[in-house]
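# My questions concern the predicted model and sequence given below.
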Amino acid sequence: MIKHLKLVSLLLVTLLVSCGEISSTRTIKIAHGLDVKHSVHKAMVEMGKDLEQRSGGKMKLEIYPSQQLGTERENLELLQIGSLDMTKVSVGVMENFAPKMKVFGVPFLFRDRQHSFDVLDSEIGKEILDDGEKYWLKGLAYYDAGSRSFYTKDRPVHTPDDLKGLKLRVMESVTAIDMVKALGGSPTPISWGELYTSLQQGVVDGAENNPPSFYLSRHYEVCKYYSLDEHTVLPDVLVIGTNTWNKLTKQEKDWLQASVQKSVAYQRKLWAEAEEEALTEVQKAGVEVIRPDKSLFKAKVSSMYDSYKDDEIISSLIEKIQQTK
């Protein structure tokens, strides 16, 4: 009789859980490769607070910063097999899993910062975000990652000719590699975590990234020239594995998406402040900040636009983006 009652109780609990009447807290594990001082990490912390409050404690975020769980590519692979729930990656890495994101690597694609926001927040931005789902990766939103520019160890970069013969670190991105080649440099893919040592040891002569990343990585201790050519705008992408997404209830999806969107606005504000601080601090540390003639760099990479003419998807996206007002 007692065994029978225990069995009935167990079945009842199982039924109630499946109906959503009894539920434990759902913990979403999210990893990224940046420092805890970075605006991305701070935005995730706020996202976690908002998610817990919004869900009444039914959902929470567990954050693993500073490549604790691996590189950006490794984190994406963990998402694909369901060992990690969410991550933040650059579109330069994500393009290997979502081909439409290659469009962001096209140099000088956006007129200015506001134009990039208008595109990212539009249906065009959503179309590109959705492109990774067939590879079990669902894009949720874009974080601001500013514009990328070159920094070098031994000589300043005023024109593209100054890049000739330089080994420059790039992400594992075909478009980034093609861009550096077009400018006359020698592209060298190296993981972000290994870059400081690679710069010190002369494995590469320089790299390219946005001001906060240049500052917070302390690469300015090795590279004393920063040339603000602002060749590409590569946003960061918040990605969730479809393994995790498909397990969420509609209510949980709504809570998570709302918290994500709130964190986007917060991160963009922090980013603008971080850019200003970064440029001020690296100059204090002895870095020469150069503002070159961007038209010289733009002319050098114009052939990249021609190379996409046979790619109907990317050429169509380029046209849509350029027409966005």
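On my side now, so go ahead. Numbers count the residues shown, from 1 in each chain.
# all contacts plus neighbour counts: C-alpha atoms, from now on.
Noted.
# Am I right that residue 240 falls within a strand?
Yes - Residue 240: assigned to a strand according to DSSP: H, G, I helix; E, B strand; the rest coil.
# Strands along the stretch 201-325 of the chain, start to end?
Counting by DSSP state E, counting those that start in this stretch, one finds strands in the stretch 201-325 of the chain at the ranges 206-209, 225-233, 236-241, 288-290.
# Which one of the ones you listed lies nearest to residue 136?
Nearest to residue 136, of all the strands of the stretch 201-325 of the chain, is strand 236-241, at 5.8 Å by Cα to Cα.
# What is the neighbour count of the nearest residue to residue 286 once chain neighbours are set aside?
Sequence neighbours aside, residue 224 is the residue nearest to residue 286 in space, at 6.7 Å (criterion: Cα to Cα, 6 or more residues apart in numbering). Other residues within reach of residue 224, judged by other Cα atoms under 10 Å, total 21.
# residue contacts, residue 224?
Residue 224 sits next to 151-154, 286-288 when contact means Cα atoms under 8 Å, 6 or more residues apart in numbering.
# same question, residue 76
Neighbour list for residue 76: 87, 137 [criterion: Cα under 8 Å, 6+ apart].
# From residue 237, how far out is it?
11 Å (Cα to Cα, to the nearest Å).
# Filter the contacts of residue 224 down to the buried ones.
For the contacts of residue 224, a burial check counting by 16 or more other Cα atoms under 10 Å picks out 151-153, 287-288.
# can I get the residues you listed in TSV with distance to residue 133?
Below are the buried ones among the contacts of residue 224 laid out as TSV (distance: Cα to Cα, whole Å):
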residue	distance to residue 133
151	35
152	37
153	40
287	42
288	43
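# For residue 43, what is the enclosing helix or strand?
Counting by DSSP states H and E, the element that carries residue 43 is helix 39-54.
# Name the next helix or strand following that helix along the chain.
Using DSSP H and E, the helix or strand that follows helix 39-54 in sequence is strand 59-64.
# now that following strand, how far from the chain's geometric center?
Taking Cα atoms, centre = their mean, to the nearest Å, the mean C-alpha location of strand 59-64 is offset from the chain mean by 18 Å.
# Tell me the buried residues in that strand?
In terms of neighbour count (16+ other Cα under 10 Å), strand 59-64 has its buried residues at 59-61, 63-64.
# Name the nearest residue to residue 99, sequence neighbours excluded.
Per Cα to Cα, 6+ apart, closest to residue 99 is residue 131, 7.2 Å.
# Could you check how far that neighbour is from residue 115?
21 Å.
# second one coming, line it up with the first:
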Amino acid sequence: MKKGISVILAGAMACTAFLGGCSGKTSGTSSAAGSAAGSSAAVSTAGGGQTYTFRYSEIQAPTHPASKADAKFAELVKEKSNGRINIQVYYNAQLGDEKSGVEQVQYGGLDFTRASLSVLSEFDKELNILSLPYLFSSSDQMWKVLDGDIGKKFLNGISGSKMVGLSWFDAGARNFYTVKPVKTMADLKGKKIRVQESALMMDMVKALGASPTPMDYGEVYSALQNGVVDGAENNWPSYESTKHYEVARYLLEDGHSRLPEMQLISQKTWEKLSDGDKQILQDCASECSQVERQLWAESEKDSQAKVKAAGATITELSPDELKKFQDAMKPLYEKYAKDYMDTVNQIQATK
């Protein structure tokens, strides 16, 4: 037995010596791997360190200007984060309608969405200011406001609803269009006008002497065709893409509402991020906002050309007639912006 134990001990010592030599080689390999890992970690740390896959809800089709801008945002973020942050955009309301998307972002079920003020004002009443009819005199004036301190204030203000505003998107000016000619405010009297289910929009139509008729967007074409409503209101691309000009051939270019839209991230998602990653998202959101504005402008011009070529009649309001529309809105300013008139005055004073 003693002889057997001696043999085993001798073998173990030999094996230890052998492994010691192997250990030296392995140590060299591990050191090289450690250097590579350290290099990789340094790159990751510079960009925030973590790898993420986020979901972005979009109700529009991939060809819509906002959807194209969403895609550009995802592309920029992936590029500037060295592939660490991936944003998957879901189009055509695959993840729910606009209001549902905002609600999911609010509680963290979704990471990103883009939403109109008509929806967001339910979460932040002060946003009703930006929905006030005839608030902005032009697109240029609106962007001076939104790109300045007032716009930043509204983006930051949504944080009270557990969301972070990243940037603004354009959605153009909204105009009235009708089955029969309307050239003045008096011509609108008694007309049934389809509007969104928004108290502000319904009050606006009432103030102009017409009858607001809320209904689902998909029902508007047949409602115009069958006389259920006398008219509706929307922006140029929507008027053209829905072919509403086929059954409501008279457009009154009054520009009653210029409703920007907001790109949002969930507060829960935002708080997961490093300062470096937050800056990446903010920079990319600002850049894609500029892309969306250009895409929107191109889409608007294209839609105008198509509608006019199809024989629609476009009426521009004279300055005197426009003032009548504006004056009719004074009760709405009192009702919806009474506590925010300082901000309203700042907006209107911006030139």
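Arrived safely, thanks for sending. Because the structure is a prediction, the values reported are computed rather than measured.
# just to revisit the earlier point, tell me which of residue 131 and residue 115 of structure 1 has more neighbours.
Shown here are residue 131 of structure 1 and residue 115; by other Cα under 10 Å, residue 131 has more neighbours (20 against 15).
# how about that one, what's its match in structure 2?
Residue 131 of structure 1 maps onto residue 157 in structure 2 when the alignment is built from TM-score structural alignment.
# Look up which helix or strand that match falls in, please.
Assigned by DSSP H and E, residue 157 of structure 2 belongs to helix 149-157.
# got the angle between that helix and strand 261-266?
Relative orientation of helix 149-157 of structure 2 versus strand 261-266 (axes from the mean of the first three to the mean of the last three Cα atoms, to 10 degrees): 30 degrees.
# same for helix 149-157 of structure 2, what does it pack against?
Packing partners of helix 149-157 of structure 2 (3 or more Cα pairs under 8 Å, 6 or more residues apart in numbering; DSSP states H and E): strand 163-169.
# For the strand it packs on, name the packing helices and strands.
Contact here means 3+ Cα pairs under 8 Å, 6+ apart; on that basis strand 163-169 of structure 2 packs against helix 149-157, strand 261-266, helix 267-272, helix 275-309.
# Buried deepest among these, which one?
strand 261-266 (a mean of 23; mean count of other Cα atoms under 10 Å).
# contact partners of that strand?
With contacts defined as Cα under 8 Å, 6+ apart, strand 261-266 of structure 2 is touched by 105-108, 110-117, 155, 162-171, 285.
# do stretch 271-280 of structure 1 as well
Stretch 271-280 of structure 1 is contacted from outside by 39, 144-146, 211-212, 214-216, 289, using Cα under 8 Å, 6+ apart.
# Highest neighbour count among the residues you listed?
residue 211 leads the contacts of stretch 271-280 of structure 1 on contacts (other Cα under 10 Å) with 27 neighbours.
# Report the contact partners of that residue.
So residue 211 of structure 1 contacts 148, 275, 278-279 (Cα under 8 Å, 6+ apart).
# if we can go back for a sec, the helices and strands packed on strand 163-169 of structure 2: which one's closest to residue 61 of structure 2?
helix 275-309 (13.8 Å).
# so where is the closest one in structure 1?
Helix 275-309 of structure 2 corresponds to residues 250-284 in structure 1, going by TM-score structural alignment.
# what's the answer for stretch 190-199 of structure 2, then?
So stretch 190-199 of structure 2 sits over residues 165-174 in structure 1, by TM-score structural alignment.
# Show residues contacting that stretch.
92-93, 95-96, 176-177, 180, 184-191, 195, 203-208.
# Of the strands of the stretch 201-325 of structure 1, which is nearest residue 125 of structure 1?
Among the strands of the stretch 201-325 of structure 1, the nearest to residue 125 of structure 1 by Cα to Cα is strand 236-241 (10.9 Å).
# Would you mind getting the average deviation of the closest one from structure 2?
Strand 236-241 of structure 1, aligned to structure 2 and superposed, deviates on average by 1.5 Å (mean Cα distance after the TM-score superposition for structure 1).
# In structure 2, which residues correspond to that strand?
The aligned range for strand 236-241 of structure 1 in structure 2 is 261-266, by TM-score structural alignment.
# gap between that stretch and the chain center?
Worked out by Cα atoms, centre = their mean, stretch 261-266 of structure 2 lies 5 Å from the chain centre.
# can you check stretch 114-134 of structure 2 too?
On the basis of Cα atoms, centre = their mean, stretch 114-134 of structure 2 sits 13 Å off its chain's mean C-alpha point.
# Counting neighbours, show which residues of that stretch come out buried.
Judged by neighbour count using 16+ other Cα under 10 Å, the buried positions of stretch 114-134 of structure 2 are 114-121, 123-124, 126-134.
# Any chance you could list what contacts it?
Outside stretch 114-134 of structure 2, the residues within contact range by Cα under 8 Å, 6+ apart are 57-58, 98-99, 102, 154, 157-158, 160-161, 198, 200, 204, 255-264, 326, 329, 332-333, 336-337, 340, 344.
# what does stretch 148-156 of structure 1 give?
The contact list for stretch 148-156 of structure 1, computed with Cα under 8 Å, 6+ apart, reads 157, 162, 199, 205-211, 222-234, 290.
# ok, so what distance separates the residue nearest to residue 286 of structure 1 from residue 154 of structure 1?
For residue 224 of structure 1 relative to residue 154 of structure 1 (Cα to Cα), the value is 8 Å.
# try residue 107 of structure 1
Separation of residue 107 of structure 1 from residue 154 of structure 1 (Cα to Cα): 25 Å.
# And for residue 285 of structure 1?
For residue 285 of structure 1, the distance to residue 154 of structure 1 - Cα to Cα - is 16 Å.
# now do residue 179 of structure 1
Distance of residue 179 of structure 1 to residue 154 of structure 1, given as Cα to Cα: 21 Å.
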